[in-house]
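Visitor: turn this into a model:
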Amino acid sequence: MSVEISEVVMRFFSLLVLIGSLGCAGPSTALASEAPSAPTVLVLGDSLSAAYNMPLESAWPRLLEQRLQSEGWDYQVVNASITGETTQGGLTRLPGLLQRHAPRWVIIELGGNDGLRGFSLDLT
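Guide: Model (predicted):
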């Protein structure tokens, strides 16, 4: 069980590092005419990201988008999370999501349902 817990902790800290790295480059200074749309952050996750049993406005991906915009970052956050999603399901959907949204950043929050279903770490 400690191996599974350490894997979850490692994934969580990887997510924090990714979010923290958004703040390292500084806000974009490109003119609107140079950039036809805001860069995209794609969130691929499970119920923790999909706002299971709570209003969508309270989901952390929505809060991330609000925070980025309040700090002067013109990013659009696309929440492609599905309650009950596994790493295999996310892996299957990822190519289409990358093609559709062409994100600058991808945040992957998956693995909890793999553990709940007893999947081997070799499979996730």
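Visitor: contacts, neighbours, all on C-alpha from now
Guide: Noted.
Visitor: burial count for Ser6?
Guide: Other residues lying near Ser6 total 11 when counted by other Cα atoms under 10 Å.
Visitor: show me the contacts for it.
Guide: Taking Cα atoms under 8 Å, 6 or more residues apart in numbering as the criterion, Ser6 is in contact with no other residue.
Visitor: secondary structure class for it?
Guide: Secondary structure assignment for Ser6 (DSSP: H, G, I helix; E, B strand; the rest coil): helix.
Visitor: alongside the first, I'd like the structure of this one:
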Amino acid sequence: MLTGCNTNTQPATDPAATTTPPAAATPSTPATPPAIGKQTILFFGNSITAGLGVDPEEAFPALVGQRIDSAGLGYTIQNAGLSGETTAGGRSRVGWVLRRPVAVFVLELGGNDGLRGLPLSDTRRNLQAIIDTVRRRSPQAQIVLASMQIPPNLGADYATQFKQLYADLARQNKLVLIPFLLEGVGGVARLNQPDGIHPTPAGHRLVARTVWAILQPLLQKPAATQQP
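Guide: Here you go, the predicted model:
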């Protein structure tokens, strides 16, 4: 599985790649425009971000949005997750998604690449292209990179190098890194749906807590210090 919690999962049967995306996961602008005076935090990822198998308000981006509202911070959430998305797919649509500037861009892609055993050089190149596009379209945006992990089905070296590429990209581009998006969730059966890949509502709550621990300090900084 995507996070190493199901070592019997094979790339060819990745549910995230074969399941028809729910309407909530299609790449579209929010139903209502961001509130005046609020900056946008854009979550850009695959079925984990899209919240496949749970209600939209139970997915971790929406839960982070609730924390932001409770804290009285001037940000609004946009969920641009798409089930089955690879880094190549993300690279092709990121420009369309960034038609408006964003304050924070949370990048969660690569898991489907790893499950399919795609060349790591391609994954790295696509993620770098997405980062470059964000920097061009929203030069003031803070980019947060969510690191993913895969099981050693394709070999320990591949899995290790897959994990390392996130740390390398974060260091080279001076990004904020979430060390492992599914920390405490991957491999825990009760926190994942029957496919062993996608979090349950309880799992998403833990993911939201992990993301919030990284985001909260960034959002509370003065705007002038939120530069890459």
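Visitor: where is the longest strand in the second structure?
Guide: Longest strand in the second structure by number of residues (criterion: DSSP state E): strand 39-45.
Visitor: would you check the span in the first structure matched by that one?
Guide: Under TM-score structural alignment, the counterpart of strand 39-45 of the second structure in the first structure spans residues 39-45.
Visitor: so Leu56 of the first structure touches Arg62, yeah?
Guide: Yes: taking contact to mean Cα atoms under 8 Å, the distance of 7.3 Å between Leu56 of the first structure and Arg62 places them in contact.
Visitor: these two - which one has more neighbours?
Guide: Looking at Leu56 of the first structure and Arg62 with other Cα under 10 Å, you find the greater number of neighbours at Arg62, namely 19 against 15.
Visitor: about what we covered before: which elements pack onto the longest strand of the second structure?
Guide: strand 75-79, strand 104-108 (3 or more Cα pairs under 8 Å, 6 or more residues apart in numbering; DSSP states H and E).
Visitor: and the helices in the first structure?
Guide: If DSSP state H is used as the criterion, the helices of the first structure fall at 2-22, 47-50, 60-70, 87-101, 112-116.
Visitor: one step back: what lies in contact with the longest strand of the second structure?
Guide: Around strand 39-45 of the second structure, the neighbours that count as contacts under Cα under 8 Å, 6+ apart are 34, 49, 61, 74-82, 85, 90, 101-109.
Visitor: list only buried entries from those residues.
Guide: Buried residues within the contacts of strand 39-45 of the second structure, counting neighbours by 16 or more other Cα atoms under 10 Å: 49, 61, 75-82, 85, 90, 101-109.
Visitor: re the thing from before, any chance of the helices of the first structure in TSV, plus distance to Leu123 of the first structure?
Guide: Below are the helices of the first structure laid out as TSV (distance: least, Cα to Cα, whole Å):
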stretch	distance to Leu123 of the first structure
helix 2-22	13
helix 47-50	20
helix 60-70	27
helix 87-101	8
helix 112-116	9
